[in-house]
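> okay, structure incoming, though there's no sequence with it:
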């Protein structure tokens, strides 16, 4: 579902414009996605994998 065609009952404007607090709340609720992985966590995982690869390369 998208908010492109929804009309706010509070201000009578399209929800996508976010003119009032009710519009903004509805828009953020519709556009909420699942938990995202923080970029710092991805970077830390890549550094850890690089470290493991370097250690394994020295062992063999």
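All right, it came through fine. Predicted model, so just to flag it, every value in this text is computed and none were measured. Residues are numbered from 1 along each chain as shown.

> switch to C-alpha atoms for all contacts and neighbour counts from now on
OK.

> excluding sequence neighbours, find me the nearest residue to residue 13.
Nearest non-adjacent residue to residue 13, counting by C-alpha to C-alpha, 6 or more residues apart in numbering: residue 7, 5.5 Å away.

> and the comparison structure, right after this:
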């Protein structure tokens, strides 16, 4: 999710413009945590491996 479509509840402006301190802090937080966390990536990889193993086992 990007901050281009978010509206600030404090100043009613777009968060991407950073009009107030609330906008700026939320924008910074979103950009800082924009990458997927290691645990999320590991869970996705594990799910994919289980799916491949299941499909391989059912096809043979």
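Here it is on my side, so go on. None of the values given here were measured: they were computed from a predicted structure.

> TM between them?
The TM-score (TM-score structural alignment, normalised by the length of the first structure) is 0.53; 34 aligned residues with a C-alpha RMSD of 1.3 Å.

> ok, the residue nearest to residue 13 of the first structure - how many residues close by?
When counting by other C-alpha atoms under 10 Å, one arrives at 15 neighbours for residue 7 of the first structure.

> what's the match for it in the second structure?
Counting by TM-score structural alignment, residue 7 of the first structure corresponds to residue 7 in the second structure.

> would you confirm that its match contacts residue 13?
Yes. At 5.6 Å, residue 7 of the second structure counts as touching residue 13 under the criterion of C-alpha atoms under 8 Å.

> mind telling me what element residue 57 of the first structure is part of?
For residue 57 of the first structure, the host element (DSSP states H and E) is helix 39-59.

> sorry, back to before: tell me the contacts of the residue nearest to residue 13 of the first structure?
Contacts for residue 7 of the first structure (C-alpha atoms under 8 Å, 6 or more residues apart in numbering) come out as 13-15.
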